[in-house]
Structure formats: structure tokens, C-alpha cells
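J.: only the shape, not the letters, is given here:
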């Protein structure tokens, strides 16, 4: 019986009496990735089917936006509470509970008879995702020690984050045209059942830690962004000077300020403010929020543009993303190999540069632009940028986190991912009215993400380069 030496403070490690076999860790990683893939897939699988959904349920354009926002807001807002639940009750247990709720809510979405039912079911689906997603990343950090194993695992996890959204667009368009938009959600039932059985048999349970749930913090983390999103949606209808818009935005800011005040004095905060003491993590959070905000606007506007302006079917619109998806997948698979030659922050910056170039190129599209040159080619740049960026973004978001805060750190990474999508998409909708303008706005968000990465994350590349040198000496 042996154990690993004590870990330095602030470093995540795994200490076990008997290290798991490679086959065992492969099975654990596969279950984690499939569970997370389901969550990310349902971010976008509905987008290419929105015209079908709108016609069938008679929903307005504003109500249609809430089909996406209801999921993203409950998902992102309750992620921190879901992460805390994993710390207190056990992460495998929360993985199973979250997956079960997510699967049942998916069935409710697929059977929705009205728009109101659909939005409510999407909100419940987001609650299930909020419990499930942080458990996946926390199980990953608990199962793979710092070093090459975790680099490969987080690269795969980041690839799922980038690829899942693109695959969802293709699959959503395929099912919407050939079967029904509902099929994309109903398919979660058999997949979810298989994953529940596999998770109970394979996933290791993590130790429980005593503690209490920070319900006020969780509510403020949900209601603050929700109010901001509502303000952005109102701005699109009533203008930025409208009373409803200003009231919603003011309330959102006040709730977020209250969140910081509450968390500073909470005995066991759902959002430990100490996570923001690292420049690298803060930069990763900011870059992720801006990146996902730009990408959600890109996915929504591109799907609608292709179908409404270019006359694509939902199926054709889904397949129009294939060049981006293929490049994204290939580049993401190469990230672990690339990280042996350079650092994650350097790859992150390179990915953001490619994404900015691709999005700005899309901002120049007009009626005479061909799909192959004006849309497909810049999409490949965006896809390559996604493939390079997401793995390093994930790794930097949990870098140097103490084991006791693994759940909270994973919750912040995923909360930023989802809330960034809701906030960014709503902001782009409020600011723009044409496809070219939306892509230009997305390029600005990506440029801001690049600045955050260069100023806050990239300096850590020097430290990563010096650490191997110290170990060799």
C-alpha cells in the first residue's frame, strides 16, 4: 500500500491506495465526456430547428429567444450550487442525479404541446445540466493527477465543449428536416439510461465534505444574469432608454453587487472569491465568457441567415457547419500533442487570433458572397480557433486550485460558459439587426477575449516553461 507524497498547497492531486488501471481511467473519461457532450449538445441542437419549432408552436421571436435563454440561465446560474452539492454529497451521486433530471426534462421538451411548456421544460433541463456538468469536471480533476494525464483529459474535455455545439447544429438540422425537431431531445432518453447504468458501475465516488448550501448566493448568481439578459431582450424591443430596459439592467447590476457582498461574508460561499485571486484563472473566465458570447450569437444568426436569406433547409443549414466542425475536431485532437511543444496559453492566444479573423471575415458577407468563399472558409478559421482555445481555457480555469475547491472551480468554468452564451447572444440580438453586423459584433467580443488572454493568461506560459527546467535541474 503506497500513497502519493503530500501535494503543495493550491495544487489539485489525486491520492489513492491503489492507482486505477489505464482501462479503468479510460472508461471513467468516456463516461464523463459523454455526459458533458449531452449537456453541450443541447445548447445548440435546437438552433437549426427553430423555424420548424416556431411554425409548429406559434411562438413569437421574443418567446423563441427564451427557448435558448431559459436553458442557459438556469444552467449557468445554478451551476455553482450544483458544484457545491457535489462537494458535500459526492460527485458521482450528483452526476447520477443530474443526468436523471436532465434526461427526464429532455423527454418533457420533446413532448411539449405549447411554447410555455417548452420554455419551462428547457429551464428544468438547465437545472439538471447545472447538477451534471460540474460533477463531470470535478470527477475529471479527481481521477487524473496533474501532468500529462490531466493535460490529455482536459484537452478532450475542452474538445467536447467546442465540438458539441457544432455537432448539435448539424444533428439538429438533420433531425428537424428528416424527422422532427423533437427527436433531438427524445434521443436523450436511451442515451441517458445507458449512461446512468454505466456511471453507477464505473465512476468512483469522491469523499463527502461537511458543509452547508449557500442558497442566497446561488439565487443571486441566477437572478443577476437573468435580469441582465431580460434587459438586453427588452432593449431589442423598446430601445436602451426604455424604462423596462433600464430597470432590468439596473436590477441585474445590483443583484451581482449583492452577490459579491454576500459571498464575502458567507461561511461557505457557493462562489469562493479566492478563486479570482489568480490572474490566469480570471483571464480564463473573462476570455471564456466573451468567446462563448460571440459563438452563441454566431450559431444563432448564421443558422437563421442561411435559412431565411439564403433559402437553405434546416438540414442544409446544419451541414453548412460541417467544414467548421471537421476542422474543429481535427485541431482539438491535436492539442495534447501541440502542448508538448508549447504551452496552453500560447495555443489559446493563437486560437483566439484565428477566431477573430474568421468572425471579422464573416462580417463582410453580402448578398453576392458565395457560400464557399465568404462563409465556409471563414467558418474553418473559427473552427480552428475553437479547437485550439477550449482545452487551454479549461486547463487555465482550474489551474492551481486546491482540492477542496475543485467543485467550486469546475462550477465557475461551466457557469461562465453558459452565462456567457446567454448574455452574449442577447446582447448581440439587442445591438444588431443584420447578419453582417452580428458577425462584426461577435468579432469585437472575440477581440476583447484575446486582450484578456494576452494580458492575464499568457504570462503564465513563462511560468509553465520554467517549471520543467527546474525539475530537470
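T.: That came through fine. Just so it is clear, the model here is predicted, and its values are computed rather than measured. Numbering: from 1, shown residues only.
J.: switch to C-alpha atoms for all contacts and neighbour counts from now on
T.: Noted.
J.: what residue lies at the spatial centre of this protein?
T.: Nearest residue to the geometric centre of the chain (CA atoms, centre = their mean): residue 417, 3.6 Å.
J.: contacting residues around that one?
T.: Counting by CA atoms under 8 Å, 6 or more residues apart in numbering, residue 417 makes contact with 76, 288, 289, 292.
J.: against that first model, consider the following:
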């Protein structure tokens, strides 16, 4: 797909607010229903074994369809994919809020996840193609990362407030007015897609294989609390997922218009490979750490749902601070330095948690300090992560690259949570008192810290040479095409050169 891409700051003042709303909603709806689960179960008559599927249905659809959603943005247009994603997400939220049976609510959550799978990658792709490399794009990526972090934290707090004050249906219905406002803004603020070449064809075989493979893989991971890792059910599920994803890779290697061009993960795109490995490992530790922080606050420290949500506010502040630092320094330090520094700082915060989590802990002694350190480190990673994941990628494949990054994050979160729940259960042992629970959570935090250290080390090895984000040139300062090519090729290589040349030439 060949499109006319505007690499300068977008004319529509509503574009960035719309894209930040996407990231906020996607993250919000991963966590907002957790507090409401008991009320949902009592009202609709869920049996204990099926209630968790209110959460799993969203995770399965979201994780399974991310690659397809990202590629659809390249094939049918980013604006069209965004609008249809919003419509699907909003309709599913309304249906979930009006559900009368467990099956209706679970189905609505699955459709919600499908809408989110279209929205999440297209938001990153639109930032990449509409904001010039440099301060404008760094600022947009920083706000994009902050919106995701705020969505997850607000979801925990809002879930408690809405459930206690209005009822569980409000956690679904609250999305509807937000989506309607975002749809209206998107129609006016998101630039229309303009195709100048023939329409590419969808890789149907690849889409079916990767969707089935990712769905089965996430299914196997989220059910490890019910079926042990060594059980026939878990081994069979994970083995099936491996076979499907292996077949997907084999098919993509032969396709002229693949769903995922495997060359994106080759040596010519080392920053893209590095970003996806980092996202997988960081999400494995980060998502699980949030989960265990929430459990520690409620099950050990005795916080209620609303107070537990409020305890995440310092984390939100730290993410904002870290993203601000990254936005201002990525042009000087480069992506690799920020990812390594942010990863190690996040690891230090989670390691601090592992040392201070105890039965007699308080918010000041056990939560505040580690939260601030970890959140600043994680906040520093969003800008360079989004930049590296699309570095040197052709504009016609930005949706593909964005879908890949989001898939890495979602898979990492599911994998990390499944593994660390097992670690915590083993460390806790048969006793369920506050002391035993705290010991289990401390073990999980220690593994989370190790995962972020591994992410930092992997980036140091895989990313290659320092690739600072170039500042945008004023029209009067733009050098000739030959000079631009000569200068950029020395620092960034042929693939990155192409992207920078397009940005500087508009």
C-alpha cells in the first residue's frame, strides 16, 4: 500500500487527543472490570469457574487480533480502521452494560477486545506517520505512554468508585459517551487516507494462523491458575499454539504481501527487533508487578478497592516524570541509552519492592518509594520504545510494526502474569496468612526485577549503534537531497536514512 504521508505535525488539533483516548480506553478496560467481578457474578448468576472469563474474553480477543488489526490499518486505511474500531468498542461496551446473562456479558467483552485490537496499533501508526521525527513525535509518544499508564491505574480506582456508587453496569457503560465524543473528534481531526497505488490484498492464510496461534497461546497462559504448567491441558494448548505460530512464520516467509514481513525483525531493522524483545520482557515484569501490588495493598495491608486505586497515583506521577525526561533527552541520548537506563531503574524499583513487602508494611515504608522509582524508569521507556519499534519502517507498514509491538506487549503481560502467579504461589506455600502472602509477593517482585534487567541487557546487545532522534529541520535549513542522504547514511544506515529523508523533506 502506497499512501501520501504527511510527516509534519498534523493540522487537525483533535488528532492527538483522539489517539491518547484510544490508549487510555484500551488500558482502562483491561483493569476496570476486576473490582466489579463479584457484583457481576451475583447479579447475573455466574458460576465460580466462568466468572474469570469476563477478563479472559477481552484478553483473548485483544491478544489474538492485534497483528490483524495493525495490518488492516495499512490495507484499508488508518482513519477507517480507527473509526470502525471505535464503533465496535462502543457498541460492545453498551451491550455489556445491558447484558442479562453471563454469556451475553462474556460475548460483549470479547467484541470489546476485538475493537481494542483495531484501535491500539492504529494509534501508534498514526503518531508515526503524522508527527515528524524529533521533539513533536517524542512528545506525542510520551503522552501516548502516559495515557496507557493512567488508563490502567484509573481503571483500578474507577472500578471501585463506579461499582460502589452506581453499580457494576457503569464500568461498561462509562465507555459509551467517551467513545461517542472520540468518534466525533476523529471524523474531523484524523486526516483522510489517500491511496496512490493499487490496493494490496489481505494475507488471509497468515491472518487466520496468527489469530488462532495467538489466541490459543494466550488461552494456555491465562488458564495456568486452573491447569498446572505440567498438565496435559496446558502442554497440549501451548504445543498447539507453537505449531500454529510456526506455520504462520513458514507462510509469511513465502508471501509477497505478508501480514508480517519477517524482514522487520532482521539485522536491517535491529531497533525494531530490540524494541519488541524489550516490550515482551518489560511487560512480563511490569503487568505482573501491578497485579501483585494491588493484591498486597488489599490482602495484606487491608486497603479497600478505592484506597488501593488511590495508592497507584504516585505511580502515575512517576510515569509522567519519566516520560517528560525521555521526551526532552531522546534526541541527545538516543533510544538505546534511554531503554537501558529506564529498564534498570524500573528493575531497581521492583527489587526495592521485593525487599520492603512484608506483613507489617505501610504505604510510606513499603509502597511509595518503590512505586516512584519503578514508575520513573518505566515512564522513560515509552518514547524510545515507540520510536525504535517503527524506526526505518516504510510508512505503508507502520500498522504492521505497531501491531507487532502491541502483540509483544500483550503476550509479555500474559506470559509474565502466568509465570509469576506460579512463583508467588510456590513461595507462599499452603498457609494464606498475611506473612505468607507477603513472602510470595516479594518473590514475584524479585522475578519482575530480573525480567527488566534482562530487557535492558537485551537492548544493549541487540539495538546496535546509538541512533538519536533527529530534530526536524526548518524549511530554510533543509539541505539538498544528496547532502541529506550522505549525512544520514553515516549515522543511521540505509533503512533509517529513508525514513529521515522523508521526514525532513515533508
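T.: Alright, I've got the coordinates. Bear in mind that the values here come from a model prediction, so they are computed numbers and not experimental data.
J.: report the TM-score for the pair.
T.: TM-score for the superposed chains, counting by TM-score structural alignment, normalised by the length of structure 1: 0.88, backed by 455 aligned residues with a CA RMSD of 2.7 Å.
J.: trace the host helix or strand of residue 177 of structure 2 over to structure 1 and give me the residue numbers.
T.: Take DSSP states H and E as the rule and residue 177 of structure 2 turns out to sit in helix 175-189. Residues 188-202 of structure 1 are where helix 175-189 of structure 2 lands when matched by TM-score structural alignment.
J.: so how much does the matching stretch differ from structure 2 once superposed?
T.: Superposed on structure 2, stretch 188-202 of structure 1 shows a mean distance of 1.1 Å to its aligned residues (mean CA distance after the TM-score superposition for structure 1).
J.: still on that earlier bit, what do we get in structure 2 for the residue nearest to the centre of structure 1?
T.: Using TM-score structural alignment, the equivalent of residue 417 of structure 1 in structure 2 is residue 409.
J.: residue 347 of structure 2 and residue 373 of structure 2, how far apart?
T.: The spacing between residue 347 of structure 2 and residue 373 of structure 2, counted by CA to CA, to the nearest Å, is 9 Å.
J.: and these two? Which one has more around it.
T.: residue 347 (32 against 22; other CA atoms under 10 Å).
J.: circling back: quick one: buried residues of the helix holding residue 177 of structure 2?
T.: Neighbour counts over helix 175-189 of structure 2 (16 or more other CA atoms under 10 Å) mark 175, 176, 179, 182, 183, 185, 186, 187, 189 as buried.
J.: now, which of the residues you listed sits nearest residue 302 of structure 2?
T.: Closest approach between the buried residues of helix 175-189 of structure 2 and residue 302 of structure 2, by CA to CA: residue 175, at 29.7 Å.
J.: still on that earlier bit, contacts for the match of helix 175-189 of structure 2, please.
T.: With CA under 8 Å, 6+ apart as the test, stretch 188-202 of structure 1 has contacts from 24, 27-28, 31, 34-35, 38, 92, 95-96, 99-100, 103-104, 106-107.
J.: map residue 393 of structure 2 onto structure 1.
T.: With TM-score structural alignment as the criterion, residue 393 of structure 2 pairs with residue 401.
J.: equivalent analysis for residue 83 of structure 2, please.
T.: Counting by TM-score structural alignment, the partner of residue 83 of structure 2 is residue 96.
J.: ok, its match - how many residues close by?
T.: Neighbour number of residue 96 of structure 1 under other CA under 10 Å is 24.
J.: helices along the stretch 301-450 of structure 1, start to end?
T.: For the stretch 301-450 of structure 1, the helices defined by DSSP state H, counting those that start in this stretch occupy 314-320, 322-339, 344-362, 371, 377-397, 406-431, 435-452.
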